[in-house]
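>>> need a structure here:
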Amino acid sequence: MSRRDTTLSSFARGQCLRLPPPQEDAWSWQLRGSCRGYPAETFFPECYSRSEQRKRENAAKVICRQCPVLEQCRAHALRTPETHGVWGAMTAGERARALLRRHEYLPAVSPAGVDHPA
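Now for the predicted structure:
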C-alpha cells in the first residue's frame, strides 16, 4: 500500500491527518491577542443551554471587541474557515452567514471566465 493510500485509509477510520507545522510569521498576530489571558473554554463554550451558550459567547465577544488584533483574527476565521468558537467577535454561525452573504454578491462567472448576462 502506498503512503497516500495509508493516509487516506487512516482518514477513513476517523483518525486525524498530520498538518504541516504553522509558519510563525502567519500566526504571530495571535501572540498579541487579548484571548491569550483567558481559558480556551471562554471562546469555545459548549454543552450549555441555548441561553447559557449565548451568554458565554457574548462575554467572549466583549473581550474580542477590545482586542488589538480583532481584524486579523476575524479575517483568519473567515478565510480558514474556523467552524467552532468565537473568533474576531463572531460566532461560528455569524461567520457562516457572513460568508454566505459575501458569496451572494460575487458576480456569476462561466467556466470560460465570461460573465453571465444580468
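
>>> make it CA atoms for all contacts and neighbour counts henceforth
OK.

>>> does residue 53 really touch residue 45, like I thought?
Yes - counting by CA atoms under 8 Å, residue 53 does reach residue 45; the two are 6.6 Å apart.

>>> the more surrounded of those two?
Neighbours were counted for residue 53 and for residue 45 using other CA atoms under 10 Å; residue 45 has more, 18 against 15.

>>> Could you also give me the structure for this next sequence, so I can compare it with the first?
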Amino acid sequence: MGTDREDSAAHWRERAACLNTEDPDLFFPVGSGVLTFEQTNEAKAVCAHCPVMMQCLTWALRAGRVDGIWGGTTEIERRRMKRRHDQMVTG
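Presented below is the predicted three-dimensional model:
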C-alpha cells in the first residue's frame, strides 16, 4: 500500500473539474470551425478552475495524448510544449 501522498497523486482524476460537466465530449472537439473554437474555449474554461490541471497536463504529456483538451491545452499546444522541451534537452 502506498503513502497518503502516493495514493492522492494516483487519484488526481477523481478531483478533476471535468468530472462535473454534463457532456464529456466537450473536451474532445472535432473540426476547425467557429463551433470547434468555441467548444475548445469552453473546455479550457473548465480546466482553468480545475484543482488538478497541472497533474492532468503532466499526465497527458507523459502519456502522449494527442486527442482532446487535457490540462487546459489542445493537441497543438502540447506538441509545441514537447517540441520546446525536446529542443532544450538536446541543446
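
>>> Overlay the chains and give the TM-score.
Overlay of the two chains. TM-score (TM-score structural alignment, normalised by the length of the second structure): 0.82; 84 aligned residues with a CA RMSD of 1.7 Å.

>>> The residue most central in space within the first structure in helix, strand or coil?
Among the residues of the first structure, the one closest to the centroid is residue 82, at 1.7 Å (CA atoms, centre = their mean). For residue 82 of the first structure, the secondary structure call by DSSP: H, G, I helix; E, B strand; the rest coil comes out as coil.

>>> what does it align to in the second structure?
Residue correspondence to the second structure (TM-score structural alignment): residue 82 of the first structure is matched to residue 65.

>>> what's the answer for residue 40 of the first structure, then?
Match for residue 40 of the first structure (TM-score structural alignment): residue 24.

>>> Apart from its chain neighbours, what residue comes closest to the residue nearest to the centre of the first structure?
residue 92 (7.1 Å; CA to CA, 6 or more residues apart in numbering).

>>> Verify the stated contact: that neighbour with residue 74.
No - applying CA under 8 Å, one finds residue 92 of the first structure not in contact with residue 74, separated by 11.0 Å.

>>> Neighbour count: those two, which is higher?
residue 74 (20 against 17).

>>> and the more buried one, how far is that from residue 5 of the first structure?
36 Å (CA to CA, to the nearest Å).

>>> could you give me the residues in the second structure that the longest helix along the first structure aligns onto?
Longest helix in the first structure, counting residues (DSSP state H): helix 50-65. Matched against the second structure by TM-score structural alignment, helix 50-65 of the first structure falls on residues 33-48.

>>> What residues sit buried inside the matching stretch?
39-41, 43-44, 46-47 (16 or more other CA atoms under 10 Å).
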